[in-house]
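Undergrad: 3D, please:
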Amino acid sequence: MADGSSFSFDTRGLVTSVSGAKGSRLDEAVGQPALDVLGLLLAASGKGGSPVLQLDAWRDGEDTVVAAVGSAASPGTARAESAYMSSAFDKSVAGIELYDADLRLLRSNRAARAVRGARAEDLTDRSAADLDAGLRLSPLLAEAMEPARACGDCPVVERDVSKGRRTYSVLALPLREGRAVIGAAAIVHDVTENVRAREERQLLAAVHARVGTTLGIMRTAQELASALTEDFADAVTVDVVEAVFHGEEGARPPVSSRAPLRRAAFSAAADFTSLYDVGEPSRFLFPTPYTQALSDLRPRLLDPHGSPADWHMHDSARADVLRRSGVHSMILAPVVQQGRVLGLVCLYRGRRDPTPFDRRDLALAEQVTARAAVHMDNARRYTRELTTAATLQRRLLPHHIPQLPALRTAYFWKPGGRTTHWFDVIALSGARVGLAMGQIPQHGLQASVDMGRFRTAFATLARMDLPPDELLAHLDDITHEMQQEDEAADGRPQPEGESTRCLYAIYDTITGQCAVACADWPAPLVTTPDGDTRPLDLPVGPPLGQTSGYERTCTTLAPRALLTLYSASMLRPAHGDDSFALLRRAAGTAAGDAQAACDNIVYALMDDHARGHGGGAVLTAVVRRLPEGDHVSWTAPRDEAAVARCRARARRQLAQWGLDDHVFATEVVISELVTNVLRHAGGEPHVRMIRNDRLTVEVSDESSTAPHLRHARAQDESGRGLLIAAALADRWGTRYGDRGKTVWVEQDLTAPDDA
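TA: Next up is the predicted model:
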């Protein structure tokens, strides 16, 4: 007789029916004594040792029904199994409930009754649907009893059922008698602590992965608010002390209610009204739990309706917002790093999550804000370094761009996130001007130091009147030495792709000629007076520091042409646009106006965040020609009488210009410089006088020998010429050309001549 087989016998003890034993000898047992049938059952179940058959018996009308529920190897085994079944049901820490085929509760153990909070007599014989109010199991039990599931092996269905802050894991399985399903069982485990621990780990992991991805204070605050509103809070606000946004240290507690804070982030997963918009100043009135948390730095767990009513009176606007948003629980957690207050995080629960915060949530919020405080302080330190570096870089840039009569310039400069840009405008001798732009391949304080070193070297070389290609060659050597010094100091080579770049152009306001050379820099744009804008055809040399040579291009610019220098960061594509086309169009719409062209370029390109974050520089210059009446030149013969004739011609020219006060100094300078050419150089002396904001006297010859400024002794009869010329001038120097050199002397026309 197999498990689940049964037979019935009447009051005479004779078998009346048999079920579940098809194909066995019991099929012929009807009419036989029940005692003989029991013998057959014992014989069929025995496989060695003393056969033990486990039976259930019950009355069914006038008959008695006997059903085989199993067999055991020995009587001891049968007793142990029976005792185990009884003990496992009654003493199990898991709740166990048994249901019949109609899903009416037959029996439940102590743990199950504790879960439902009811007595046995209140539960027994009630349907699973009636009991769903306490623990919703009826859909689960019905699913487990479906025939398609019941005929499979171990059909088990798992579900999580929440009741307040308690979470249960339920196993529902069918009860079979043979192949027939006669009921269902539910095994209930309280997994609340496991679930909460897992949720806490998930929240901490989310904060670790998603907060602090950048070094921006606003971004860090918003990342924190977004992470907390996914599964923990309905709404989160983050307010930061105003000084922290500027890189300064946080406030020392207690924080005054008048201390300025600003709303840095807001996130809500439900309908919630924020009292302040992100970016606006936020204010917490005293005395309220908000100001108390900022004073003693202790996080607070509050029921806004159960708190003392006086703080609602002091901050009625905030209390009204909480009431309209349905907030029933809130946590106020100060953001503190090294004893200084960076801000305040406020967490609210309302209609989305009816479960109030508890002390465990308070401890979790404190742990989260402690992690966020580290990221926020890192962002603050980064902001302070950037601010310091940007301030230093601004101080290193030219404070006053020289506005020459024949040149009008405008510029834009913004510090970048990865590179440091610089530019310069230098007034050169001979009514010429130098325009330069470059970049250092890093940012921060070290880049500011390198920028100062590099720009000083550039200005020194530029004032030596070197042509653009030669100047870049010298800068190449200097950059190579700086790189070697940095590698020796840091112990690591410069990363690939990070290079020092530069462009240098010299414009001659007399001839209109512009000479340009570049080291891996975009070619400048030239805009004609009619608005046609094209890049200058320029050979692009390698970045500086690679011991390379450079070539220069010379072109003649038309009067009122616009020359635009720009950094490569301005051409960074954004949203698929053609940045170079935008640049050309912006420059072409403001021909003849340097400031308008610069503004147009900035508005067209730097409004995009991707380009704006990278920083950049723009330098625009509208060129003009020096009027013909403001310069004069001549070549003198090689004889001693030429000195007197040069003085006389200079005197007449100064009279025409109305510069009679400068006659004496100019005559002395011309006499000495022409005499030096006749005595110490070759070729005929060539004299040029230029009047703009300065009076310049130039004397050129065909010799490349540099003049030497020396102090003659008292008994010497010569050697004082250049010294006298330098004493009468504001500035003097020597520049070299393709043939020979030029000695120039400048006198300032904006101040009275004291010579």
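
Undergrad: make it CA atoms for all contacts and neighbour counts henceforth
TA: Will do.

Undergrad: Spatially nearest residue to the residue nearest to the spatial centre of the chain (excluding sequence neighbours)?
TA: When the chain is reduced to its mean C-alpha position, the nearest residue by C-alpha atoms, centre = their mean turns out to be residue 214, at 3.1 Å. In space, and not counting its chain neighbours, residue 214 is closest to residue 220: 6.9 Å by C-alpha to C-alpha, 6 or more residues apart in numbering.

Undergrad: Quick check, that neighbour in contact with residue 212.
TA: Yes - the pair residue 220 and residue 212 qualifies as a contact (C-alpha atoms under 8 Å) at a distance of 5.3 Å.

Undergrad: compare with the first, here's sequence two:
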Amino acid sequence: MRGRILEQLPVMVAYFGRDQRLAMANTASASVAGRSEAAMLGLRPGEAEPGKILQGGEGLAEAIERVLRTGQGEPYETHLVMEDREHIWQAALSPVRDAAGEVQGVSVVTLDTTEQFWARKRLAVLNKASRRIGSTLDVGRTAEELAELAIEDFADFVAVDLLSEVLTGDEVRSVLHRETISFHRVAQSSVLEGCPEAAVRLGGTHAYDRKSAVGRALVLGEPARFDVDEETLSRWATVDPARTRSMREYKIHSALVVPLRARGITLGIALFCRHRTPGRFGAADLQLAAELVSRAAVCVDNARRYTRERATALALQRSLLPRRAARQQAVEVTARYLPNTTGAGIGGDWFDVIPLSGARVALVVGDVVGHGLHASATMGRLRTAVRTLADVDLAPEELLTQLDDLVLTLDREQPAESSEGGQVAGATCLYAVYDPATGRCTMARAGHPEPMLTCPDGTVRQLSLPSGPPLGIGGLTFEGAEFELPEGSRLALYTDGLIETEDRDVDSALDELRELLGRPTLSLEESCDTVMDALVPERPIDDVALLLARTKRLDADHYASWDLPADPAVVSNARKRAAAQLDAWGLDDAVFTTELVVSELVTNAIRYGGDPIRLRLIRDTALICEVFDGSSTAPHLRRARIFDEGGRGLLLVASLTERWGTRYSSTGKTIWAEQPLPDAEEPDLF
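TA: Sure, this is the predicted structure:
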């Protein structure tokens, strides 16, 4: 009865004597070995036949020898390759004693745990996948994570190909409507160094025919498994000879083709191959590969959508920033803008250079709180508002007050949370006005970092401005400050992204910024690049805007000024002086119009204004005529009726000139008018 139980036991049982040769094996053992018990007797541990040790069975003899020597049983696990398939065996080695207690041999009871082993491995792979795939919002890196993970415990070679639209973030067109399906190789990984099996190199583009095995898998949207034999290779050779040669050379014997599909759309394809691993891919492997690729596909699609949204926000941001410097000669400018590279989205940093009346120029740098499309759109609205307010020649502190009211209005119109999940309320801004005739620069700031001034001798100092609150707080006032800037000075305006980084504190960054700006031999372009390279990390966490401006001064060849008495008789003399100055400048064609403008503006100043009266001509990017008087009464343009004796002066000025306007000061007002001069090329800002 004991013998029958042993023979019918489905578990493999073998017995090795003291000579370490097989003395007994039950029917289950013989069946697995594919030989009769009689043919197996006398074999040594791990032998399939005399003198031939099975791959993976080398350590069994040592384990049996230890049990014979110590008399202590022990577990044993081995990976055996039989008929080109890997088996995992769990064995219990136990000493067999005689009546006297002496060890006479070793019994080996073995269980085939191959399926359980691979099931555990698959679960481990899926567990790793949940942690490692999709760690970034980068399409290429997500594909690399899939390939790197798969070769650790699953495949010997992995390639991931994506449609070109996925890389650019565009909407993906269905593969059903394509005769030829073109892909871009974005990731590949191998157990062999250098991925020598790859028929297509990284970055290369290749196509699959709809009728090929891979093409059918793509069209159907279902994973497929292939046992690669010579017949299969011969059939594939006509469609893809390069890949077929590679598979032959590296003896690839099994392959899986799994489409990357997310939200019903095919994004690409993953190819898994085995050549060193002896076991072919099975149904369970296909299911695992499909699960891995499914997780990766969702991450790739998320990254694609992020790429598209980021590209949209960046395009909006850049479209709202000035691409060319406005025509002006007060300062030489250059600028840099760098968006952040984190998942927070594009921010609302901006800068601007705005020509003002009287050859003056306004320099602006600002930063909207929050990130994403909403921040970019808000930035555009604020930049437009600044330009509009600058056009009416408001003082810097008055302009920030008006801008503060606008931000409060915009904030009330928006929900508390933006769609990107970041709080959108408020902004910071620095507004500076430079006058090249006097060299004076008036500034005011709203919660923004103070600017840096580099003097011609290379000394650098941070200009101390009254600390105004950020825009959108409301109820608080702003205060301006005035500085005299030597000709050739450099003014640096920037956003907080330049000095607030993870690896240094603000004070250290400001000290380094001073040192970098204190190099007067560098051009503005070189200085800009030097500052950005030194202070901005490879992956900035916030947007960075930097604006550098070198000041200029108007010399005697570009402007002339005359103080006039409040006497109507002086009008003709003012016309003559203006005509003589234009003749000296070689602007004879503008004499007639300028005489009319001077006559009207000086007459109005004498009739409706007050002392002192001053006439000034400026030859800048335009010919500017200015008349200052001590009155703050605002002139108005009106249509004179047929029998009206007055009211046509400003209408005549507006008709003859390109633009005109009024600006006010603490001591009076200035009425100005501009006539165009020949166009000059506008330089790029960045």
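
Undergrad: Superposing both, give me the TM-score.
TA: Scored against TM-score structural alignment, normalised by the length of the second structure, the superposed chains reach a TM-score of 0.84; 659 aligned residues with a C-alpha RMSD of 3.7 Å.

Undergrad: What does the residue nearest to residue 214 of the first structure correspond to in the second structure?
TA: Under the alignment defined by TM-score structural alignment, residue 220 of the first structure is paired with residue 142 of the second structure.

Undergrad: Test my guess that its match contacts residue 131.
TA: No - here residue 142 of the second structure lies out of contact with residue 131, judged by C-alpha under 8 Å, at a distance of 12.0 Å.

Undergrad: More neighbours: these two, which one.
TA: Using other C-alpha atoms under 10 Å, the more surrounded residue of residue 142 of the second structure and residue 131 is residue 142, with 23 against 9.

Undergrad: Relative to residue 255 of the second structure, how far out is that one?
TA: Here residue 142 of the second structure is placed at a distance of 22 Å from residue 255 of the second structure (C-alpha to C-alpha, to the nearest Å).

Undergrad: Could you do residue 643 of the second structure as well?
TA: As defined by C-alpha to C-alpha, residue 643 of the second structure lies at a distance of 97 Å from residue 255 of the second structure.

Undergrad: So for those two, which residue has more residues nearby?
TA: Neighbours around residue 643 of the second structure and residue 255, counted as other C-alpha under 10 Å, are more numerous at residue 255. The numbers are 23 against 6.

Undergrad: Name the nearest residue to that one, sequence neighbours excluded.
TA: Here the residue nearest residue 255 of the second structure, using C-alpha to C-alpha, 6+ apart, is residue 273, at 4.4 Å.

Undergrad: so what's the aligned partner of the one you found in the first structure up against?
TA: Applying TM-score structural alignment, one finds that residue 273 of the second structure aligns to residue 348 in the first structure. By C-alpha atoms under 8 Å, 6 or more residues apart in numbering, the contact set of residue 348 of the first structure is 233, 234, 235, 236, 327, 328, 329, 330, 331.

Undergrad: and what of residue 266 of the second structure?
TA: Applying C-alpha under 8 Å, 6+ apart, one finds that residue 266 of the second structure lies in contact with 172, 174, 175, 218, 221, 259, 260.

Undergrad: Assign the fourth one to one of the three secondary structure states.
TA: Spelled out, that is residue 218 of the second structure. Each residue gets one of three states, and residue 218 of the second structure gets helix by DSSP: H, G, I helix; E, B strand; the rest coil.

Undergrad: I'd guessed it sits against residue 177; true?
TA: No - under the criterion of C-alpha under 8 Å, residue 218 of the second structure is not in contact with residue 177, lying 11.8 Å apart.

Undergrad: which residues in the stretch 201-350 of the first structure form strands?
TA: In order along the chain, the stretch 201-350 of the first structure carries the following strands (DSSP state E, counting those that start in this stretch): 235-241, 261-268, 281-282, 300-302, 329-337, 340-349.

Undergrad: Which stretch of the second structure lines up against the helix or strand just after the longest one?
TA: As assigned by DSSP states H and E, the chain's next helix or strand after strand 340-349 of the first structure is helix 359-396. Mapped onto the second structure with TM-score structural alignment as the criterion, helix 359-396 of the first structure occupies residues 283-320.

Undergrad: Check which residues of the matching stretch are buried.
TA: Across stretch 283-320 of the second structure, burial judged by 16 or more other C-alpha atoms under 10 Å covers 285-286, 288-290, 292-314, 316-317, 320.

Undergrad: Per the alignment, residue 474 of the first structure pairs with which residue of the second structure?
TA: Superposed on the second structure with TM-score structural alignment, residue 474 of the first structure falls opposite residue 402.

Undergrad: List the buried residues in the strand or helix carrying its match.
TA: Element membership of residue 402 of the second structure [criterion: DSSP H and E] is helix 396-413. Neighbour-count burial for helix 396-413 of the second structure, with 16+ other C-alpha under 10 Å as criterion, is recorded at 396-401, 403-408, 410-411.

Undergrad: try stretch 38-53 of the second structure
TA: Neighbour-count burial for stretch 38-53 of the second structure flags 40, 42, 43, 44, 45, 46, 47, 48 (criterion: 16+ other C-alpha under 10 Å).

Undergrad: what does stretch 626-637 of the first structure give?
TA: Applying a neighbour-count criterion of 16+ other C-alpha under 10 Å, one finds 626, 631, 636 buried in stretch 626-637 of the first structure.

Undergrad: gap between the first one and residue 750 of the first structure?
TA: In other words, residue 626 of the first structure. For residue 626 of the first structure relative to residue 750 of the first structure (C-alpha to C-alpha), the value is 18 Å.

Undergrad: Return the distance of the residue mapped onto residue 456 of the first structure from the second structure relative to residue 509 of the second structure.
TA: By TM-score structural alignment, residue 456 of the first structure lines up with residue 384 in the second structure. According to C-alpha to C-alpha, residue 384 of the second structure and residue 509 of the second structure sit 31 Å apart.

Undergrad: quick one, which of these two is more surrounded?
TA: For the pair residue 384 of the second structure and residue 509, the greater number of neighbours falls to residue 509 (18 against 13), based on other C-alpha under 10 Å.

Undergrad: Buried residues in the helix or strand harbouring the more buried one, which are they?
TA: Here residue 509 of the second structure, judged by DSSP H and E, is contained in helix 506-517. Taking 16+ other C-alpha under 10 Å as the neighbour-count basis, helix 506-517 of the second structure is seen to contain the buried residues 509, 510, 512, 513, 514, 516, 517.

Undergrad: Show residues contacting it.
TA: By C-alpha under 8 Å, 6+ apart, the surrounding residues in contact with helix 506-517 of the second structure are 452, 454, 460, 461, 499, 500, 527, 530, 531, 535.

Undergrad: This completes my enquiry, with thanks.
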